[in-house]
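**Student:** how does the following fold in three dimensions:
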Amino acid sequence: MGSFSLMHWGVVLLLVLLLFGAGKLPSVMGDLAKGVKSFKAGMKDETASETAVLPDTAGGPGARS
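**Tutor:** Have a look, this model is predicted:
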């Protein structure tokens, strides 16, 4: 189980071209890029919501009793 050589990558590229075709490959890669951007945006939104300031419920100087 060594690292991949240039020949291995050539075979992989040939198989990808055979499976998807040269015309369809740019649209597949575009869809992949959109998915990655959407994932990153979702992770950023999740992080922002976790660090959002929660309202004070401890009964500070303006709290009603």
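
**Student:** contacts, neighbours, all on C-alpha from now
**Tutor:** Noted.

**Student:** neighbours around residue 25, how many?
**Tutor:** By other CA atoms under 10 Å, the residues close to residue 25 number 14.

**Student:** wait, what's in contact with it?
**Tutor:** Residue 25 makes contact with residue 17, according to CA atoms under 8 Å, 6 or more residues apart in numbering.

**Student:** so how far is residue 18 from it?
**Tutor:** Using CA to CA, to the nearest Å, residue 25 is found at 10 Å from residue 18.

**Student:** to compare against the first, here's the next sequence to fold:
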Amino acid sequence: MGFSTTHLIIFLVIIIVIFGTKKLRNIGSDLGGAVKGFKDGMKDGTAEKTAEATPPTNLPPTEKTDAKSAIDVEAKIKS
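**Tutor:** Here you go, the predicted structure:
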């Protein structure tokens, strides 16, 4: 029930006659561009995930503050 080599050749000849070589070439280049874009997108997605997982190393030095200039951020509910 499979296709033999002669069946595939006849099928390809019919496709070339119907669509023409120029349209088939355009379809092939469009399909190749889409696959390349998909692969690049997948690489960018994995690069962004690994970049988010690693903490930044170039943080500015922290400054010491005294108790008077510090702000208490803990809020209490008024009743």
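
**Student:** helix, strand or coil for residue 54 of structure 1?
**Tutor:** Secondary structure assignment for residue 54 of structure 1 (DSSP: H, G, I helix; E, B strand; the rest coil): coil.

**Student:** what's the neighbour count on it?
**Tutor:** Count around residue 54 of structure 1 with other CA under 10 Å applied: 8.

**Student:** which residues touch it?
**Tutor:** The contact partners of residue 54 of structure 1, taken as CA under 8 Å, 6+ apart, number zero.

**Student:** how much space separates it from residue 1 of structure 1?
**Tutor:** Relative to residue 1 of structure 1, and taking CA to CA, residue 54 of structure 1 is found at 51 Å.

**Student:** how about residue 17 of structure 1?
**Tutor:** Residue 17 of structure 1 sits 25 Å away from residue 1 of structure 1, going by CA to CA.

**Student:** comparing these two, which residue is more hemmed in?
**Tutor:** residue 17 (14 against 3).

**Student:** now that one, nearest residue through space, not along the chain?
**Tutor:** Spatial nearest neighbour of residue 17 of structure 1, excluding adjacent residues (CA to CA, 6 or more residues apart in numbering): residue 25 at 7.5 Å.

**Student:** alignment lookup: that neighbour to structure 2.
**Tutor:** Aligning on TM-score structural alignment places residue 25 of structure 1 opposite residue 24 in structure 2.

**Student:** where does its match sit: helix, strand or coil?
**Tutor:** helix.

**Student:** can you get me a residue count around residue 42 of structure 1?
**Tutor:** The burial count for residue 42 of structure 1: 12, using other CA under 10 Å.
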